[in-house]
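In: Prediction below, plus the sequence it came from.
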Amino acid sequence: MAEADSPLLNAASRVGPIVAGVRGATIADRLASACAAIDGRLVFTTSLGIEDQLITHHIFTSKLPIEVVTLDTGRLFGATYRLWQETEERYTRRIRAYYPDAEAVTAMVGEWGVNGFYYAREARQDCCGVRKVEPLGRALAGAAGWVTGLRADQSGQRSAVPLAEWDAQRGLVKVAPLFDYTRDAVAAECERLGVPVNELHARGFPSIGCEPCTRALKPGEPERAGRWWWESDDTRECGLHLTADGKLVRAKATA
């Protein structure tokens, strides 16, 4: 196939007006404009963290045609499952779960052990790949748009996160309606709207993932320092978010 005939290149050349069509000053306006601009299935992947809870609130209360899904790795905190139930009961809507492939989990645990990720970086990356990245691929299969809870101030590597962009790796439009929000602004908005949030946030967990791989922050640590804390360089990401050139979006580690 000639380069000019590449489906991804052709899609990227057409996506400019679509990306430009995602706009608005409020979260609700941004989500509604995404629904109007993007022709096809829209998926919001929630980790049930505070940012995602605020987005979920607007999707459900505005009855927007955006699928709300979560990746249940099988290693989440009990508090996260309780919040999941509370959220469904509050909004009388279901959050669809995508689970890791059972045979892949069996093989991965058989090779590395149940908590092998503490001892080898390759084991941790394999675990994230099996439990999160592969299920995400299934969740986004056939989607035209992907809504995320990314904020530009979460780390230096995420500082360039835009409201909307073309994700060449997955061939869809990626939307971050909280891209210019601070964490404090998100928390204040959740309190104002009565959005249910994870009880772990009040116990020093700003970023919440799998239970074995998440700890509370120490004084002065940046927001994502509690994720994969035993790794000491800048490669601590699970692989869900990629840059335009296919590289990981990484949060800088701290000493």
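Out: Great, that's in hand.
In: C-alpha from now on. contacts and neighbour counts both.
Out: OK.
In: just the strands in the stretch 1-150 of the chain please.
Out: Using DSSP state E, counting those that start in this stretch, the strands found in the stretch 1-150 of the chain span residues 42-45, 67-71, 96-98, 145-147.
In: Report all helices and strands that the longest one contacts.
Out: If I follow you right, that is strand 67-71. Applying 3 or more CA pairs under 8 Å, 6 or more residues apart in numbering; DSSP states H and E, one finds that strand 67-71 contacts strand 42-45, strand 96-98, helix 134-140.
In: try it again with 10 Å
Out: strand 42-45, helix 50-61, strand 96-98, helix 134-140, strand 145-147 (3 or more CA pairs under 10 Å, 6 or more residues apart in numbering; DSSP states H and E).
In: Need the ones you listed in CSV (columns: mean neighbour count).
Out: Converted to CSV, the helices and strands packed on strand 67-71 look like this (neighbours: other CA atoms under 10 Å):
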stretch, mean neighbour count
strand 42-45, 23
helix 50-61, 21
strand 96-98, 16
helix 134-140, 18
strand 145-147, 25
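In: With distance to residue 80 added, can I get the ones you listed in CSV?
Out: Formatted as CSV, the helices and strands packed on strand 67-71 follow (distance: least, CA to CA, whole Å):
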stretch, distance to residue 80
strand 42-45, 15
helix 50-61, 11
strand 96-98, 13
helix 134-140, 18
strand 145-147, 20
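In: adding another structure so you can compare the two:
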Amino acid sequence: MKALVIDDEELARRRIVNLLDEVPEIEVLGECSNGKTAIKEINEKKPDLIFLDISMKDMNGFEVLQKVETSPKPIVIFVTAYDNYASRAFDVDAFDFLLKPFKDQRFFKTINKVLNITRKEADVNFEKRIKELFLIYSKETKRSAPSVKIPVKQGNKTIFIDPVNILYILASGYYAEIYTANKKCVLRESLGNLMEMLDNDLFFRIHRSAIVNVNYVKELVHSEYSEVDVRMSDDKLLHISKSNKKDFLKKMGV
């Protein structure tokens, strides 16, 4: 059996690889540190088994799996720190999970289960199960979002930003710029992952490069060609994409 280890934390990847060295039935094909590389490696190398981190910086694990084109599909072991829903979400045949931090005994128990699963069993209803798990993941992360503060490293410190104080968030390459009333913070995170952490009642992604807190929307600016911009409380003007305009205007009661 050939395996691929996918996690954006190097120490987490190394631990799994080291444990797999003790399993002669499994050959490690390689490691991936982000979702984009993982998709490429899975489709090219066609592993039998993948260890997949749910929360990575560029995309989450479910987004990776939705772009897997190989057939039959690989057996998936999710690696997650979300213990509030993991046992319920992953009680599915041909899938398992490792809850960080996990003990060696738990790891080898999972491996024994995997070695008894056939590729055919793993392939059955793969797409359906991924969609179901993605919905569970989305609901649970959004449900807990109001109490979650966003950690941002600044020099030798880590500050925590309360989402209710965020005016808007802008994409800048691989980074996100978080704006509050009195400061701007930068962190290496995708807007997609940030949206999963935020309360959908308060935040709306008006453009692929912008998320706004609706409580800080000052006014809507209508221009020619039916385009609409949003002016925030600090007078920052942000463009609303055509694909998001209808839903955003509905949310704002316009």
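Out: Done, it's in. This structure is a prediction, so every number in the text was calculated from the model and none was measured.
In: Overlay them and tell me the TM-score.
Out: Superposed pair, TM-score by TM-score structural alignment, normalised by the length of structure 2: 0.27. Supporting alignment: 118 aligned residues with a CA RMSD of 6.3 Å.
In: thinking again about what came up before, which among the helices and strands packed on strand 67-71 of structure 1 is found nearest to residue 186 of structure 1?
Out: Ranking those by proximity to residue 186 of structure 1 (CA to CA) places helix 50-61 first, at 6.4 Å.
In: before we move on, back to that, quick one: closest of the helices and strands packed on strand 67-71 of structure 1 to residue 122 of structure 1.
Out: Nearest to residue 122 of structure 1, of all these, is helix 134-140, at 16.1 Å by CA to CA.
In: Would you mind pulling up the elements that the closest one packs against?
Out: Looks like helix 134-140 of structure 1 contacts strand 42-45, strand 67-71, strand 96-98 (3+ CA pairs under 10 Å, 6+ apart).
In: will you turn these into CSV that also has distance to residue 55 of structure 1?
Out: Shown next, in CSV, are those (distance: least, CA to CA, whole Å):
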stretch, distance to residue 55 of structure 1
strand 42-45, 9
strand 67-71, 10
strand 96-98, 15
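In: what's the closest of the strands of the stretch 1-150 of structure 1 to residue 16 of structure 1?
Out: Smallest distance to residue 16 of structure 1 across these (CA to CA): 13.7 Å, for strand 145-147.
In: Let me know which of the strands of the stretch 1-150 of structure 1 is the nearest to residue 9 of structure 1.
Out: Residue 9 of structure 1 lies closest to strand 145-147 among these, at 16.8 Å (CA to CA).
In: mind putting the strands of the stretch 1-150 of structure 1 in JSON lines, distance to residue 183 of structure 1 included?
Out: Below are the strands of the stretch 1-150 of structure 1 laid out as JSON lines (distance: least, CA to CA, whole Å):
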{"stretch": "strand 42-45", "distance to residue 183 of structure 1": "19"}
{"stretch": "strand 67-71", "distance to residue 183 of structure 1": "21"}
{"stretch": "strand 96-98", "distance to residue 183 of structure 1": "26"}
{"stretch": "strand 145-147", "distance to residue 183 of structure 1": "18"}
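In: Residue 173 of structure 1: which of those strands is closest?
Out: Closest to residue 173 of structure 1 of the strands of the stretch 1-150 of structure 1 is strand 145-147 (CA to CA; 4.6 Å).
In: which other helices and strands contact the closest one?
Out: Short answer (3+ CA pairs under 10 Å, 6+ apart): strand 145-147 of structure 1 packs on helix 27-37, strand 42-45, strand 67-71, strand 164-167, strand 172-175.
In: Just send these back as CSV, with distance to residue 135 of structure 1 too.
Out: Formatted as CSV, these follow (distance: least, CA to CA, whole Å):
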stretch, distance to residue 135 of structure 1
helix 27-37, 24
strand 42-45, 11
strand 67-71, 7
strand 164-167, 18
strand 172-175, 17
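In: any idea which of the ones you listed is most buried?
Out: Neighbour counts (mean count of other CA atoms under 10 Å) averaged over each of these peak at strand 172-175, with a mean of 25.
In: Please pull up the helix or strand immediately following it.
Out: helix 183-193 (DSSP states H and E).
In: That following helix to helix 50-61, inter-axis angle?
Out: For helix 183-193 of structure 1 against helix 50-61, the angle between stretch directions is 40 degrees (axes from the mean of the first three to the mean of the last three CA atoms, to 10 degrees).
In: now for helix 183-193 of structure 1, which elements pack on it?
Out: When contacts are defined as 3+ CA pairs under 10 Å, 6+ apart, helix 183-193 of structure 1 packs onto helix 50-61.
In: just checking, what packs against the helix it packs on?
Out: On a contact count with 3+ CA pairs under 10 Å, 6+ apart, helix 50-61 of structure 1 meets helix 27-37, strand 42-45, strand 67-71, helix 78-91, helix 183-193.
In: just to revisit the earlier point, closest one to residue 123 of structure 1 among the helices and strands packed on strand 67-71 of structure 1?
Out: helix 134-140 (15.4 Å).
In: who wins for proximity to residue 191 of structure 1 among the helices and strands packed on strand 67-71 of structure 1?
Out: Ranking those by proximity to residue 191 of structure 1 (CA to CA) places helix 50-61 first, at 9.8 Å.
In: so what's residue 64 of structure 2 up against?
Out: Residue 64 of structure 2 sits next to 34, 35, 36, 37, 38, 39, 40, 42, 52, 53, 54 when contact means CA atoms under 10 Å, 6 or more residues apart in numbering.
In: Count the neighbours of the second one for me.
Out: Other residues near residue 35 of structure 2 come to 26 when the count uses other CA atoms under 10 Å.
In: any idea how far it is from residue 45 of structure 2?
Out: Using CA to CA, to the nearest Å, we find residue 35 of structure 2 at a distance of 15 Å from residue 45 of structure 2.
In: before we move on, the earlier item: and the two most separated of the contacts of residue 64 of structure 2?
Out: The widest separation within the contacts of residue 64 of structure 2 (CA to CA) is 17.2 Å, between 40 and 54.
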